[in-house]
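Novice: this is a predicted model, with the sequence first.
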Amino acid sequence: MTTEPYRPRRSVLYVPASNDKALAKIAQLACDAVIIDLEDAVAPADKVAAREKLAGIFDNRPVALGRRCEMVVRVNALASEWGADDLLAAAKFEPDGILLSKVATPRDILEVGDVLDDNFAPDSVKLWAMIETPKAMLNIGAIAELGRDPASRLNCFVAGTNDLAKDTGVLATPDRRYLVPWLMQMVLAARAGGLDMLDGVANDFRDLDAFARECAEAAAMGFDGKTLIHPAQIDAANRAFAPSPAALTEARLVKDAFALAENNGKGVIALNGRMVERLHLAQAEKLLAKAAAIGA
C-alpha cells in the first residue's frame, strides 16, 4: 500500500453549508480540517440550497492561515431523498474527502466508491465514514478492513456519539463512561484498517475546561483528533492532539539511536537502560512526521 504524506486532523470543524457567515471565517481559523456539512446542520427545507453553495465554496477554496485546510463534505445518507444528489455534487468539486453518514456495512463504502469511479473522481477524493449506528458498531471490523485496500478510498472514521447514544438509549454522562467501550472499539478497528479515527463532538461549546478534559481523554484513548462544532474549541483540540515536548525528545532519541552505525540492521537495541524495538522506531518516525506537519 502506498504511504501518503501525513495530514494532521487534530481539530476538524463542522461548518454548515448554509451558513455564509461561518464559511467566510474559515480562512482565519487554525483548524486542521473543515467538514462542509449538508446533513445534520442543515434544515430539510434548506438542503437543496445548501448543496448549491458547494460551487462557490470550492471555487474559492480557503487557505487557512496561509496553509491549505483539508476540506471534506458531509453528505446526507444515501437512502435519503438528498443523498445521491449530494454525493454527485460533492464529487464534482473534488474535495479532499466525502464524509458518509449512517454507514452500516462495508457495502455502503464500496457502492459509493463505485459511484466516484464511474464519475471519474480522482483518487485524491477519499471517503470518511460516520460510525454512529448500532449496526455500524456490529460491522466495524469488516468496514475498517476496507482501509487496507486503496481502491476503497476509505481513509478516516468519525465517531457519531450523539446518534449512537440516541439510537441505543445509553445515557450520555459528562465522563462518557457508557460510551467509552464503543469508543475504544472504534480506535481498535481503525488501527486494524490503517485509518485515522476522530472523536465525536462535545455539545457544550461554552465549557472549554470540560472540552479540554474530553480532548485529553480522547488523545489518551488513541484518537487522532476531535470533531468540533465551534471555533472556540480549536485551540484546545490542537494542543491535546499534538505531540508533547517530552514525547518529541524521546522520539528523536530513538530515531538517532537506530541511525548509529553500530545499530544498523538491528531489530532491538538498548537505549538508556531500556529495550527499544523497531516498532518503537516506527512510532517515533510517525510522531516526528506529525510534529513536522503541524510545525511543532
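Specialist: Structure's in. What do you need?

Novice: contacts, neighbours, all on C-alpha from now
Specialist: OK.

Novice: any idea how many residues pack against residue 63?
Specialist: In terms of burial, residue 63 registers 14 neighbours under the definition other C-alpha atoms under 10 Å.

Novice: that one contacts residue 57, correct?
Specialist: No - no contact is recorded between residue 63 and residue 57 when judged using C-alpha atoms under 8 Å, the distance being 11.8 Å.

Novice: grab the longest helix from this protein for me.
Specialist: Counting residues, the longest helix in the chain under DSSP state H turns out to be helix 278-294.

Novice: so which residues make contact with that helix?
Specialist: Contacting residues not belonging to helix 278-294 are listed as 6-8, 242-243, 248, 250-252, 254-255, 258, 267-268 [C-alpha atoms under 8 Å, 6 or more residues apart in numbering].

Novice: tell me the buried residues within those residues.
Specialist: The neighbour-count test (16 or more other C-alpha atoms under 10 Å) marks 8, 242, 243, 248, 251, 254, 255, 258 as buried among the contacts of helix 278-294.

Novice: with those in mind, which one is nearest to residue 146?
Specialist: Distance from residue 146 was checked for each of those by C-alpha to C-alpha. The minimum falls on residue 8, at 21.2 Å.

Novice: taking the contacts of helix 278-294 one by one, which sit in helices?
Specialist: The helices, defined by DSSP H, take in 248, 250, 251, 252, 254, 255, 258 from those.

Novice: check which residues of the longest helix of the chain are buried.
Specialist: Buried residues in helix 278-294, counting neighbours by 16+ other C-alpha under 10 Å, are found at 278, 281, 284, 285, 287, 288, 289, 290, 291, 294.

Novice: now swap in stretch 257-269 and tell me
Specialist: Applying a neighbour-count criterion of 16+ other C-alpha under 10 Å, the buried positions in stretch 257-269 are 257, 258, 269.

Novice: use this one as the comparison:
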Amino acid sequence: MSAETRPYRSVLYIPGSKERALEKAQSLPADAIIFDLEDAVAIEEKPAARALLAQTLTQADYGARARIVRINGLDSAWGRDDLAAFAQAIAAGAKVDAILIPKVSSPADLDAVAALIPDVPLWAMMETALGMLNAAAIAAHPRLQGMVMGTNDLAKELGSRFRPDRLPMQAGLGLCLLAARAHGLIIVDGVYNAFRDEAGLLAECEQGRDLGFDGKTLIHPAQLEIANAAFAPSEAEIDLARRQIEAFDAAMAAGQGVAVVDGKIVENLHIVTARQTLAKAEAVAAMQAS
C-alpha cells in the first residue's frame, strides 16, 4: 500500500522495549504503529530497546501497517545512536516507513536528522510553542511526510488546563492543520489519556475528524475500534458521495454546471471531496482485507 493511499485512522504507540507488545502489534487493527524509543522507554533500557526494535523490524511482519520509529532527540544522549542503528538496520533490510522526530521546533531540527539518515521519510512531533509558530516552515521541509500532534507536551508548555473542548489547543491544532494541508502532509491528532473513557475518546475523535485530521494517535489497543470508526467515511457519507458524483455527471451531460442533491447545490469542488471520500473508503477496505 502506497503512502498516498494508506489510511492513518489509528496510529498506536508501542514501547520499543516490550517484546510481547511488539509481537502483539502484528495482529492489532491499527493503520500505523509508532515504535517508541523516547518517552515509553526508561533510560536504562534505551540501548537494549534500540537493538530489540531494529531486530524486530528486520524480521517481523506488520503487514500493511505503517511502521514509524520515534527516536530520541538529537539533544539527548541516545538520539544519534538511534539514527546510526536504524540507518544500518534499514540497509540490512529492516522495514521502516518513517522516522519520527520529537519536539520539532524549526526546520533545522529536520535538517539535522536528514543529514544522518538518508532516503527515509521524516515525520515531526509538533509539541512545542515554537513548533506551532513555525509550523508552515516545518511543513515545507522536502523530507517531511507527516506531522503528529503532541498535545500533552504542548499543554505543559502552555500551562493550560484540560478541557473536553480542547479550547487551549485550538490555535496550535489549527496552525499545524493549515501547514500540513498546504504542503500535502499526513497529520494525526494527539492522544487521549483516559483510555478507559470511551465516550470521551469518541468525542475527541469526532472533534479531530471535524477539524480535518487524518487520524488519532493512541496509547492503548482498546482505543483502536473507536478511532478506526470515527476517522473512516460513514455509510451515509459514502452514499452521499456516490449520489453527488452521479448527479453531477448527469448535470454535466445535460450541459449544466451544477447539480442539486438533497436540496443542496453540488459543484465541482464538492465532487473533488466526494471522490476523496470514496478513495478513502476503498483504502480502508483494502487495509481491513490485508
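Specialist: Looks like it arrived, so ask away. These numbers come from a predicted model, not from an experiment.

Novice: one step back: okay if I get the ones in helices among the contacts of helix 278-294 of structure 1 as TSV plus distance to residue 13 of structure 1?
Specialist: Converted to TSV, those look like this (distance: C-alpha to C-alpha, whole Å):
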residue	distance to residue 13 of structure 1
248	26
250	31
251	29
252	31
254	34
255	33
258	38
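
Novice: most widely separated two among those?
Specialist: For these, the farthest-apart pair by C-alpha to C-alpha is 248 and 258; their separation is 15.6 Å.

Novice: which stretch of helix or strand covers the corresponding residue of structure 1 for residue 227 of structure 2?
Specialist: In structure 1, residue 227 of structure 2 lines up with residue 237, judged by TM-score structural alignment. Counting by DSSP states H and E, the element that carries residue 237 of structure 1 is helix 234-240.

Novice: that helix against structure 2, how far on average?
Specialist: Its aligned residues in structure 2 lie a mean 0.4 Å from helix 234-240 of structure 1 after superposition (mean C-alpha distance after the TM-score superposition for structure 1).

Novice: which residues sit against that helix?
Specialist: The contact list for helix 234-240 of structure 1 (C-alpha under 8 Å, 6+ apart) reads 10-11, 13, 30-31, 208, 211-212, 215-216, 219, 225-226, 228.

Novice: and for stretch 54-68 of structure 1?
Specialist: Residues outside stretch 54-68 of structure 1 that contact it (C-alpha under 8 Å, 6+ apart) are 17, 23, 26-31, 69, 89-90, 93, 95.

Novice: flag every buried residue along that stretch.
Specialist: Within stretch 54-68 of structure 1, the residues that count as buried by 16+ other C-alpha under 10 Å are 54, 57, 61, 62, 64.

Novice: make a markdown table out of the contacts of stretch 54-68 of structure 1 and add neighbour count, secondary structure and distance to residue 37 of structure 1.
Specialist: Output for those, formatted as a markdown table (neighbours: other C-alpha atoms under 10 Å; DSSP: H, G, I helix; E, B strand; the rest coil; distance: C-alpha to C-alpha, whole Å):
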| residue | neighbour count | secondary structure | distance to residue 37 of structure 1 |
| --- | --- | --- | --- |
| 17 | 26 | coil | 5 |
| 23 | 16 | helix | 11 |
| 26 | 21 | helix | 13 |
| 27 | 17 | helix | 17 |
| 28 | 12 | helix | 19 |
| 29 | 18 | coil | 17 |
| 30 | 18 | coil | 18 |
| 31 | 25 | coil | 16 |
| 69 | 21 | coil | 15 |
| 89 | 17 | helix | 13 |
| 90 | 25 | helix | 11 |
| 93 | 17 | coil | 15 |
| 95 | 21 | coil | 13 |
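
Novice: so which of those residues comes closest to residue 40 of structure 1?
Specialist: Proximity of the contacts of stretch 54-68 of structure 1 to residue 40 of structure 1 was ranked by C-alpha to C-alpha; the top entry is residue 17 with 10.6 Å.

Novice: okay if I get the buried residues of stretch 257-269 of structure 1 as a markdown table plus distance to residue 167 of structure 1?
Specialist: Formatted as a markdown table, the buried residues of stretch 257-269 of structure 1 follow (distance: C-alpha to C-alpha, whole Å):
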| residue | distance to residue 167 of structure 1 |
| --- | --- |
| 257 | 50 |
| 258 | 49 |
| 269 | 49 |
